[in-house]
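Trainee: Predicted coordinates and the sequence they were generated for:
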Amino acid sequence: MKKKEGFEGQEAIVLPRKVIAGCQEHPLLQSLFITDIGYYPRAKFHYRERRQGSEQHILIYCVDGNGGCVINGQEYDINPFNYLLVPAGATHSYWASERSPWSIYWMHFKGPMGNQLASLLHERMETAQNYVKYNEDQIRIFHNMYRHLQSGYSIDNLSFCSLSLHYFLSSFIYPDKFSLLKQEAGSDPAEDAIEFLRKNIANSLSLQEVAAAVNLSTSHFSSIFRKKTGFSPMEYFNHLKMQKACQLLQFTTLRISEIGQAVGIDDQYYFSRLFHSLMGISPREYRNKKEIRPS
């Protein structure tokens, strides 16, 4: 049996097409940005093959277990603390060991700067310099990028992840030079509101309820939230809901109506219209595209 995904404890985010298109046009983001990101623990039977290659570069960092890959006919063994870089457009396949399936952090990324960094990463891999000792600070950067994307696709979040991605990828290219400056994270009403929205994905909230949760008037709250994120609070809430819906479509067998209810939308037709407007395809098409097919 072979599986593309569907592993217990896995996490994954796939950015909507419209958000990716926006990244390609934004002056700060267009040089390097994430399109997909996730973590697969003990990914038994994991296998992917792309004969036509991927539109993005793919980075996989193995932190436990073993696996292997073939890129343009060249085979590589992947052991704990090895990374794997698959260049965009390269014919490839990769897999987890049956005896000791790998646990991996992974991401897809694009952009002109991404092309340059991917080339450096691939050069190191080809010369067997792809062993990178586990570093909690490095993994913390990954989780921080994931958490910000999980919080929504505001320009601030996307910009932070783009800039963090430069640092994250450089930690694989120059592992001996890698260091991390500790930063203190502050809090503000917009961030507090985003956390409130995340905790209430399964509910239907009004603007007044969200503003009240951070002790602000609706007009003042809407103004500072849009300034912070580039979206109205309700637009942002819908992004979070569709992100959760994508995960449920990809990783569960819940009916589409049940997924709508799980993100606080009881009207299945409204849920489908909203999903299509943000993701560019219907919920059913998204599920079929991401379907796990055992072989």
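Mentor: Cool, got the structure. Numbers count the residues shown, from 1 in each chain.

Trainee: all contacts plus neighbour counts: C-alpha atoms, from now on.
Mentor: Will do.

Trainee: Is there a neighbour count for residue 128? I'd like the number.
Mentor: When neighbours are counted by other CA atoms under 10 Å, residue 128 registers 11.

Trainee: gap between it and residue 90?
Mentor: Residue 128 sits 19 Å away from residue 90, taking CA to CA, to the nearest Å as the criterion.

Trainee: was I right about residue 234 contacting residue 209?
Mentor: No. Distance between residue 234 and residue 209: 11.2 Å, which falls outside the contact criterion (CA atoms under 8 Å).

Trainee: More neighbours: which of those two?
Mentor: Applying other CA under 10 Å to residue 234 and residue 209 shows that residue 234 carries more neighbours, namely 15 against 12.

Trainee: which SSE is that one in?
Mentor: Following DSSP states H and E, one finds residue 234 within helix 233-251.

Trainee: got another, please set it beside the one above:
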Amino acid sequence: MDKKANIYLKPHPIDAHEEVIINITGYYEHIKNHQITRQGSTCADEAIFIYCLEGAGWLTTDNKTYVVDKGMAIFCDQKAPHAYGSNGLNPWTILWVHFTGPFVDYFSNALHAKAQCTALSIGYHTHIVQYMKQILKLLDTPDEPLKRRTAYSYLKVCLCEVLMHVQENRSKNITANAYVDQSILIMEQYLHHSLSLDELCHAIGLSKYYFSRQFKLATGLPPMTYFNRLKIQKASHLLVTTDDRIQEISAHLGFSNPYYFSETFKQFTGFSPREYKHMHGKKY
């Protein structure tokens, strides 16, 4: 597969009878300097699904910023304002599609993401990758009705697979051990303070080894990495929505000094706080 592929589809008579209609689809491999912002009149009149195969990126909505890693996906409903892009230090490889049709409403409602954008932790699944690559292969000749219909069907199956993984993850979260949920609540309460693994384990009442192992099984990340990601997501939001100085945000979130804050911020986003504020500060 080429390192960068874009396939644009013109309207076709069969579209009137399909639940899922592909407008644009593509594949980007380790793409740098990839940044898209849609706000107000520039919001897409179509749903967007992006699946991260390697590397990392980010998604910013009106009220939240997500760090997007391998095995995560982005969904943006129709007309939902957003910005997303690749991590400058660890550029992402993504499969993506813009689509319309009656199935969009079902999909967004099932995700509880109507008129919103969200990041989904679904893991890396070979079936989803195969479906999306098959769509690209089929649409090399988009004017052939049978291939086009088959591509639409593959996308619907792919999206249903995503929903099944999301629902499975929700079920696991509901039945997850209470201490994992409790530890995340403590992290959220301590976003403006420092918090060590020893202190967290003491509050939960578990050994560091056992707690760290169980936390990573439940969330996919070590506890302190998860805590720092929460801090950086909050910092990203403050950089975009307030006039606070970088030093003030660093102190507000309990970092020992602005240098450590900047290094941590760049590790998660690929940008320094100053670069990130410059890119987004005037758009939200």
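Mentor: Good, I have the coordinates. Everything quoted here is computed from the prediction, not taken from an experiment.

Trainee: still on that earlier bit, could you name the helices and strands sitting against the helix holding residue 234 of the first structure?
Mentor: strand 11-14, helix 218-229, helix 256-262, helix 268-279, helix 283-289 (3 or more CA pairs under 8 Å, 6 or more residues apart in numbering; DSSP states H and E).

Trainee: looking at the second structure, where would I find the counterpart of the fourth one?
Mentor: Mapping helix 268-279 of the first structure onto the second structure (TM-score structural alignment) gives no aligned residues.

Trainee: any chance of the helices and strands packed on helix 233-251 of the first structure in JSON lines, with distance to residue 37 of the first structure too?
Mentor: What follows is these, written out as JSON lines (distance: least, CA to CA, whole Å):
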{"stretch": "strand 11-14", "distance to residue 37 of the first structure": "5"}
{"stretch": "helix 218-229", "distance to residue 37 of the first structure": "21"}
{"stretch": "helix 256-262", "distance to residue 37 of the first structure": "22"}
{"stretch": "helix 268-279", "distance to residue 37 of the first structure": "17"}
{"stretch": "helix 283-289", "distance to residue 37 of the first structure": "17"}
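
Trainee: Ok, which of the ones you listed comes nearest residue 197 of the first structure?
Mentor: helix 218-229 (12.5 Å; CA to CA).

Trainee: Run the chain-centre distance for the closest one.
Mentor: Distance of helix 218-229 of the first structure from the chain centroid (CA atoms, centre = their mean, to the nearest Å) equals 26 Å.

Trainee: Over to stretch 119-136 of the second structure?
Mentor: So, by CA atoms, centre = their mean, the centroid of stretch 119-136 of the second structure is 14 Å from its chain's centroid.

Trainee: That one: which residues count as buried?
Mentor: 119-124, 128-129, 131-133, 135-136 (16 or more other CA atoms under 10 Å).

Trainee: Next: stretch 39-53 of the first structure.
Mentor: Buried, per 16+ other CA under 10 Å, within stretch 39-53 of the first structure: 39, 40, 41, 42, 43, 44, 45, 46, 47, 48, 53.

Trainee: do stretch 60-74 of the first structure as well
Mentor: Buried-residue list, stretch 60-74 of the first structure, by 16+ other CA under 10 Å: 60, 61, 62, 63, 64, 65, 66, 67, 68, 69, 70, 71.

Trainee: Now do the helices in the first structure.
Mentor: 17-25, 112-126, 136-150, 155-173, 189-199, 207-213, 218-229, 233-251, 256-262, 268-279, 283-289 (DSSP state H).

Trainee: Dump those helices into CSV; add distance to residue 99 of the first structure as well.
Mentor: Converted to CSV, the helices of the first structure look like this (distance: least, CA to CA, whole Å):
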stretch, distance to residue 99 of the first structure
helix 17-25, 37
helix 112-126, 24
helix 136-150, 25
helix 155-173, 27
helix 189-199, 38
helix 207-213, 49
helix 218-229, 46
helix 233-251, 24
helix 256-262, 35
helix 268-279, 38
helix 283-289, 29
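
Trainee: Of the ones you listed, which is nearest residue 103 of the first structure?
Mentor: Between the helices of the first structure, helix 136-150 lies closest to residue 103 of the first structure; by CA to CA that is 13.2 Å.

Trainee: Just tell me the aligned range of that closest one in the second structure.
Mentor: Taking TM-score structural alignment, helix 136-150 of the first structure hits residues 126-140 over in the second structure.

Trainee: With that, I have no additional questions.
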